[in-house]
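**Student:** Kindly generate the corresponding structure for this input.
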Amino acid sequence: MSTMTEAPVGDVVLSLTGVNKRFGAVQALTDVHMEVRAGEVVALVGDNGAGKSTLVKVISGVYQPDGGDITFAGRKVSVGGPSQAQALGIATVFQDLALCDNLDVVANLFLGQERANAHVLNEVEMEKEAWRLLRTLSAKIPSVRIPIAALSGGQRQTVAIARSLVGNPKVVMLDEPTAALGVAQTAEVLNLVERLRETGLGVILISHNMADVQAVADRIVVMRLGRNAAEFRVEEASTEQLVAAITGASDNVVAARAERRKESHDG
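**Tutor:** From the prediction side, this is the model:
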């Protein structure tokens, strides 16, 4: 069985080419392309209605694309549903986290994927594996037997991310993981994203928060009106450029800045 650290950093693990998706009269995605490498964090940004959520649902098997190709680990695939995406090695942590407040951390991590011997739950094995996953993330969880209801927002996000690792995925998608978190908890979650990268996973981070994106992403893919609008390496992109690409004012803003630079240089 493959482990998370096998993929050499730099290999393309997920590639989308010419992906289209229509809902009735609405063209939600048009000729979208994106690739994610092992050990890389790719941020997917865009305004409301830019197509980010639709694209995430296509990758995670919730929606079927109307056209285009998805290549995973070097072969063309059709993602027939969320369980098929998971079996392939694509894990998704949606914004609502889908955790059961009344169950403890172990039960949440293995919900629907319980380990059993002769139809009896193997609690010891699941508890050991729970600690191993949390250690992989250097997570700050006081006990794996604590109910989810007793955890902070950042700790809940940690459990949801740890659960996504149960099947040894190659790609993990995080949908707005820092939404509604305070400063300390946001820092905690961004550390988790760094840890995912360090273990050799490809990470897709969907976020509205430009500071978070610039803190952990390697590349930033900007979507606008269901299309690719721009792509930046994080060290090359200023917040102004990102905002301009997201809002569609990039040409004017970039041209104006270039003109100002030229004037100050000439002067």
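**Student:** For the rest of this, base every contact and every neighbour count on C-alpha atoms.
**Tutor:** Fine.
**Student:** so how many other residues sit close to Asp212?
**Tutor:** Here the neighbour count serves as a burial measure; for Asp212 (other Cα atoms under 10 Å) it reads 18.
**Student:** Another sequence for comparison is provided below:
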Amino acid sequence: MKGVSKRFGGVHALEKVDFSLGKDEVVGLIGDNGAGKSTLIKMLAGVYRPDDGEILFEGRQVEIHNPKEAKSLGIETVYQELALVDNLDIPANIFLGREPTFRIPWLGIIDGQEMERHARQILERLKIKINSMHSPVLNLSGGQRQAVAISRALYSNPKVMIMDEPTAALAVKEVNKVLDLIVQLKKSGVSVIFISHTLQNTFSVSDRVVILRKGQKVGDIATDKTTPDEVVKLMVGAEEAPTGVV
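**Tutor:** Sure, this is the predicted structure:
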């Protein structure tokens, strides 16, 4: 993204923001509420369109008019609200709305075996073990539910995964499982934009952090060149970006 701005009436949600994401890279997007994080990711996800600036994907300028176009580029988003169907099992949630079928005369039948096979392959790719594939997702832990949501996004073989507060409201053990999932995504060749209000989690998995404040980018720093304390100072406007800004 180059020089991207977004306004809602008189409110400048983003103002001339540059943002980059490399191949197999995890970038933590950091900022207080109202800093512009959600606006930025929603432009990449096709929910909003920028008022100014441009979006480039794999070196070419693109316009993302809607979420379907984002998905066609290879951009998937897992929001904090997972939008899982609690009474359906894991394969049904992963394939919801795109179920594989086989045909008999005049009729297409959902191929449950094919759904389960693909679901197991995706979970194995993430190194996730779930005892029963056919238990309703309502019965899964928070970390397992996140794994199902990520698996649903992975089915389309995305190049970029946006994860909006995936560790919110999870116990420590479950948080660690989700952080492990992010590491596995990177190892499998997926670039990740990670949003979390917990800096410790962000630093544990991110290669870089991009800090937003009041709609402007105030830092873009490799995590091994800064500290959470320095990032907090940038978030609240206590100092200029430290040495090591990318």
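**Student:** how about the helices in the stretch 51-200 of structure 1?
**Tutor:** Per DSSP state H, counting those that start in this stretch, the stretch 51-200 of structure 1 has helices spanning 52-59, 82-88, 105-109, 123-136, 153-164, 183-198. These are given in chain order.
**Student:** Make CSV from those helices and add distance to Asp31 of structure 1 to it.
**Tutor:** Rendered in CSV, the data for these read as follows (distance: least, Cα to Cα, whole Å):
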stretch, distance to Asp31 of structure 1
helix 52-59, 11
helix 82-88, 21
helix 105-109, 36
helix 123-136, 37
helix 153-164, 29
helix 183-198, 28
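**Student:** Now distance to Leu14 of structure 1 and mean neighbour count too, for those, in CSV please.
**Tutor:** Converted to CSV, the helices of the stretch 51-200 of structure 1 look like this (distance: least, Cα to Cα, whole Å; neighbours: other Cα atoms under 10 Å):
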stretch, distance to Leu14 of structure 1, mean neighbour count
helix 52-59, 9, 21
helix 82-88, 11, 18
helix 105-109, 25, 25
helix 123-136, 23, 16
helix 153-164, 17, 24
helix 183-198, 15, 18
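**Student:** Next, the contact list for the aligned residue in structure 1 for Ser135 of structure 2, please.
**Tutor:** In structure 1, the residue paired with Ser135 of structure 2 according to TM-score structural alignment is Ile146. Ile146 of structure 1 makes contact with Asp104, Val105 under the criterion Cα atoms under 8 Å, 6 or more residues apart in numbering.
**Student:** 6 Å - rerun?
**Tutor:** Applying Cα atoms under 6 Å, 6 or more residues apart in numbering, we find Ile146 of structure 1 in contact with Asp104.
**Student:** Next: Ile70 of structure 1.
**Tutor:** By Cα under 6 Å, 6+ apart, Ile70 of structure 1 lies in contact with Ser15, Leu16, Lys76, Val77.
**Student:** what's near enough to touch the residue nearest in space to the middle of structure 1?
**Tutor:** Closest to where the C-alpha atoms of structure 1 average out (Cα atoms, centre = their mean) is Met173, at 2.5 Å. Listed by Cα under 6 Å, 6+ apart, the contact partners of Met173 of structure 1 are Thr92, Val203, Ile204.
**Student:** For Asn252 of structure 1, see how far away it is.
**Tutor:** For Met173 of structure 1, the distance to Asn252 of structure 1 equals 33 Å [Cα to Cα, to the nearest Å].
**Student:** Then Lys57 of structure 1?
**Tutor:** Look at Lys57 of structure 1 and Asn252 of structure 1: by Cα to Cα, they are 33 Å apart.
**Student:** before we move on, what about Ala118 of structure 1?
**Tutor:** In this structure, Ala118 of structure 1 and Asn252 of structure 1 are separated by 66 Å, where distance is defined by Cα to Cα.
**Student:** swap in Ile220 of structure 1?
**Tutor:** The gap separating Ile220 of structure 1 from Asn252 of structure 1 is 20 Å, by Cα to Cα.
**Student:** Looking at those two, which is more packed in?
**Tutor:** Residue environment comparison for Ile220 of structure 1 versus Asn252 gives the larger neighbour count to Ile220, 23 against 11, counting by other Cα under 10 Å.
**Student:** mind checking what the more buried one lines up with in structure 2?
**Tutor:** Structural alignment (TM-score structural alignment) places Ile220 of structure 1 against Val209 in structure 2.
**Student:** returning to that earlier point: so which of the helices of the stretch 51-200 of structure 1 gets nearest Glu235 of structure 1?
**Tutor:** helix 183-198 (16.2 Å; Cα to Cα).
**Student:** Give me the angle between that closest one and helix 153-164.
**Tutor:** On the basis of axes from the mean of the first three to the mean of the last three Cα atoms, to 10 degrees, helix 183-198 of structure 1 is oriented at 20 degrees to helix 153-164.
**Student:** So what's the gap between helix 183-198 of structure 1 and the chain middle?
**Tutor:** Put simply, helix 183-198 of structure 1 sits 12 Å off its chain's centre (Cα atoms, centre = their mean, to the nearest Å).
**Student:** mean shift between that helix and structure 2?
**Tutor:** Overlaying structure 2 shows helix 183-198 of structure 1 at a mean distance of 0.3 Å from the equivalent residues (mean Cα distance after the TM-score superposition for structure 1).
**Student:** ok, the equivalent of Asp51 of structure 2 over in structure 1 - contacts?
**Tutor:** The equivalent of Asp51 of structure 2 in structure 1 is Asp66 (alignment by TM-score structural alignment). If a contact means Cα under 6 Å, 6+ apart, then Asp66 of structure 1 has Asn20, Lys21 as its contacts.
**Student:** Phe23 of structure 1 versus Asp66 of structure 1, what's the distance?
**Tutor:** 10 Å.
**Student:** Looking at the helices of the stretch 51-200 of structure 1, which is nearest to Ala98 of structure 1?
**Tutor:** By Cα to Cα (comparing all of the helices of the stretch 51-200 of structure 1), the closest turns out to be helix 153-164, at 8.0 Å.
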